[in-house]
Every structure is written in C-alpha cells, then in structure tokens.
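K.L.:
Next comes the sequence, and after it the predicted model I'd like to discuss.
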Amino acid sequence: MEHNKEGLAPASPSAQYFNSSALSISIIAVLESEVPINDVHAMSLLKDVFLPINPRFSSIMVRNNGKRVEIKLEDHIDIPIFPTGLSPTSYDKYLDDYMSNMAMDRFPQHKPLWEVHIVKYPTSNAAGHIIFKLHHALGDGYSLMGSLLSCLQRADNPSLPLTFPSHQSSKPKNGKEKDDRTPIRSGDEGLEYRPIRVINHDILS
C-alpha cells in the first residue's frame, strides 16, 4: 500500500464515509479505576504510551489523507465539573447524562479525531473513570480496542502481558456447543429496541 509524504496510508473508503457530513460514528471505551485518578499520571500515559501507538492519533484528515500535526494534549482532554459532596449513586446519573451528551457531539475537523474525558467523581462502580472517544475513521473497533488495551499493565506483575479470564461455553447433552445466555443472546423479544449499553452506563439515542 502506498503511503503519503507523512508516512500514512490513505484513508479507506469506509473511513472517509465515517467522517463525512452524512455520518459520524465514534467508539467509546470507559476505563474504571479502583483508586482516584491522578491527572499527571493520566497525561503521561497519553503522551508517552497512547500517542505513539498509532500515527493517526497525531494526524488530521485532509482530502482523504492523513496529515501530521502537533498535538496539544490539553485540547483533547476534558475534565467535567459536577456538584461536590454527592453520593456515588447520584454521580451515576451525572456520569450517564455526561456520556449521553458527549457521545452525540461531533468532532471538530481541525484536530485529530479523539478525546479523553477524565471523570474524577466516585460512582457506584469506580472511584474514577477515563473515557476514550475515538472516531471510527481512525480504525475499526478491534484495532482501536487493541490499541487501548496495549496501554494497560497488570497490577500484580507489569512485566507480564495483559490477560482476561477465559469463558467456557456450556455443552448440552447432545455434545454440541451452545452459547451461554448473555444480554446479547438472551432470547428475549424486542431486544433490539432496548437502550444501548456501553460498559455500565446507558447511552440513549
């Protein structure tokens, strides 16, 4: 595949369409922290680990091609301010509303198509949240989630690769594989009309 003078491959037709006036689709990933989030550590992670992973994180789209630009992290970081002294369940609602509004906002075209939102208020699920909003023109969900997961380390031993618990499929008596019931494969009627659920927060369209 040919690359332009910026060293970037041309945007695919799908990426061009995802970033058109007709359609704008983003991928939202939420990292939940058991401890309060430190701004300095978060900024260091973005600068030293996140940005170098993919050159498109430091590029804007110009005529269906990427153009490298200087990144100012403060232009991509948003730290919302909620009322202080509320209960975790109250902050659940504030976080849900914030994510709903943030998910509907379109990206400006003069800077790379990603944002990070640092929510420093404790909810029922975590002491803090880091929310990544990545435009689908940057890549497909599999590659973008792989990029995010590559930024993480194991708490027990950072030198070991990140792993997840394995899931064993249930086997009926006839010996054939059968998927376990999940929110996606629940068998319930009208499932496609229910609110979309991202991590632990409902995003209503």
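P.N.:
On my side now, so go ahead. Residues are numbered from 1 along each chain as shown.
K.L.:
okay, CA-based contacts and neighbour counts for the rest of this
P.N.:
Noted.
K.L.:
what's the burial count for the closest residue to Ala15 other than its chain neighbours?
P.N.:
Closest residue to Ala15 apart from its sequence neighbours, by CA to CA, 6 or more residues apart in numbering: Ala137 at 4.1 Å. Neighbours of Ala137 under the rule other CA atoms under 10 Å: 23.
K.L.:
ok, now the one 5 residues further on?
P.N.:
Neighbourhood size, Tyr142 [other CA under 10 Å]: 8.
K.L.:
what residues does the host helix or strand of it touch?
P.N.:
Per DSSP states H and E, Tyr142 falls inside helix 141-149. Here helix 141-149 makes contact (CA atoms under 8 Å, 6 or more residues apart in numbering) with 27, 29, 50, 53-54, 134, 138, 162.
K.L.:
Which residues does the helix or strand following that helix contact?
P.N.:
Sequence-wise, the next helix or strand downstream of helix 141-149 (DSSP H and E) is strand 196-198. With CA under 8 Å, 6+ apart as the test, strand 196-198 has contacts from 28-29, 202-204.
K.L.:
Presented hereafter is structure B, for comparison with structure A:
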Amino acid sequence: MDSFTEEEIAEPVNPTGESFNTSLLCAYVLGFLESEVPLDDSQTVYLLKNVFLPINPRFSSITVRDENGKMIWKRVQMKLEDHIKVPVFPSSQSTNSELYDQYFDEYISKIMMERTPQNKPLWEIRVIKYPTTSAAGTVIFKLHHSLGDGYSLMGALLSCL
C-alpha cells in the first residue's frame, strides 16, 4: 500500500458510524456472492488491492480518537491476507452438498457473532470453497456498518464485479 499523509486521516466518523461500534452494539453488513462454478481465490489479493480498496478510503482505515476525543478515520498500512479467510470444513468421504450446508450454516452463525479486530480495517472476506445445495462456492463479505449503510456498501461491492 502507499504511504498516507496526515491530511488524509482527518475525516470524522459520523455519529451513526460511532453508534454502530460500541461495547453495546456492533453491527455488520454481510453480503453473499454464490458461484455456479468452484471458486479459485488466486486473484483475491490483486482484486482487493486494485478494485475494492480504491473505492473508499475507509476500507483501508481504522477509527481512532483525535486529540479532542472525537472519532476519526485513520488510513493505515494493511496486509490484505489478514482480511481473507478460507475456512476448512471437516473432511467427508463424499461431496454431499447437504452435509456442507450444515457446516456452512454453522460457520455463518459463528462469524456473525465475532467482532472484527479494531486495530485493522473493519471488513473481512470469507471464501467458501465447498459446494452447498445452492452454490458451488460462496464468497461472504463482512463489512462493519460504520463503513457505510447497506445500500452504499452493496453498491461498492457490486461495482467490483
């Protein structure tokens, strides 16, 4: 990633964004992209760096308090690999999609309850390479609601396609 200047970090976190990231409330937008063909994640880092991150500087920023105690967005150096998760489901003798449906559902329940670390940008991508009854593979975008509303975040993701 490029280095950033002090001027680039001064954008305040809006009140709604602040309220979605407290010890009492932590809200996420999850987007599911299902594929009819098995997934190849070899281009994921390239696409994130060259297509996703340039859409919005918040995708490469964290929230911090300024000298007045106000929350602001601060651009940070990031390691994209830390934002990409490729789960490994229990091995099976068969490629039973219904069995993978169960693993998939359990995995979704688990990630919905996890908070993203506050010391790195507030988003993750999950690449599910197992077939379910509805898809050959699934990409899950987990974006913290402080990054934007559901409409703007889904618009950003769709513009990557």
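P.N.:
Looks like it came in fine. Note that the structure is a prediction, hence the values are computed from the model and not measured.
K.L.:
on that earlier part again, for the residue nearest to Ala15 of structure 1, what are its contacts?
P.N.:
Neighbours of Ala137 of structure 1 in contact, by CA under 8 Å, 6+ apart: 11, 14-16, 18-19, 25.
K.L.:
redo that, cut-off 10 Å
P.N.:
Shown in contact with Ala137 of structure 1 (CA atoms under 10 Å, 6 or more residues apart in numbering): 11-20, 24-27, 56, 61, 113.
K.L.:
Does it fall in a helix, a strand, or a coil region?
P.N.:
Assigned with DSSP: H, G, I helix; E, B strand; the rest coil, Ala137 of structure 1 falls in the helix class.
K.L.:
one step back: narrow the contacts of helix 141-149 of structure 1 to just the buried residues.
P.N.:
Buried members of the contacts of helix 141-149 of structure 1, counted by 16 or more other CA atoms under 10 Å: 27, 29, 50, 134, 138.
K.L.:
and the equivalent of the third one over in structure 2, what does it touch?
P.N.:
By TM-score structural alignment, Phe50 of structure 1 lines up with Phe52 in structure 2. When contacts are counted by CA under 10 Å, 6+ apart, Phe52 of structure 2 is found next to 45-46, 59-60, 156-161.
K.L.:
Need these in JSON lines (columns: distance to Gln102 of structure 2 and neighbour count).
P.N.:
Listed next are the contacts of Phe52 of structure 2 as JSON lines, based on distance: CA to CA, whole Å; neighbours: other CA atoms under 10 Å:
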{"residue": "Val45", "distance to Gln102 of structure 2": "28", "neighbour count": "16"}
{"residue": "Tyr46", "distance to Gln102 of structure 2": "31", "neighbour count": "11"}
{"residue": "Phe59", "distance to Gln102 of structure 2": "31", "neighbour count": "21"}
{"residue": "Ser60", "distance to Gln102 of structure 2": "33", "neighbour count": "23"}
{"residue": "Ala156", "distance to Gln102 of structure 2": "30", "neighbour count": "17"}
{"residue": "Leu157", "distance to Gln102 of structure 2": "27", "neighbour count": "15"}
{"residue": "Leu158", "distance to Gln102 of structure 2": "28", "neighbour count": "11"}
{"residue": "Ser159", "distance to Gln102 of structure 2": "31", "neighbour count": "11"}
{"residue": "Cys160", "distance to Gln102 of structure 2": "29", "neighbour count": "14"}
{"residue": "Leu161", "distance to Gln102 of structure 2": "28", "neighbour count": "8"}
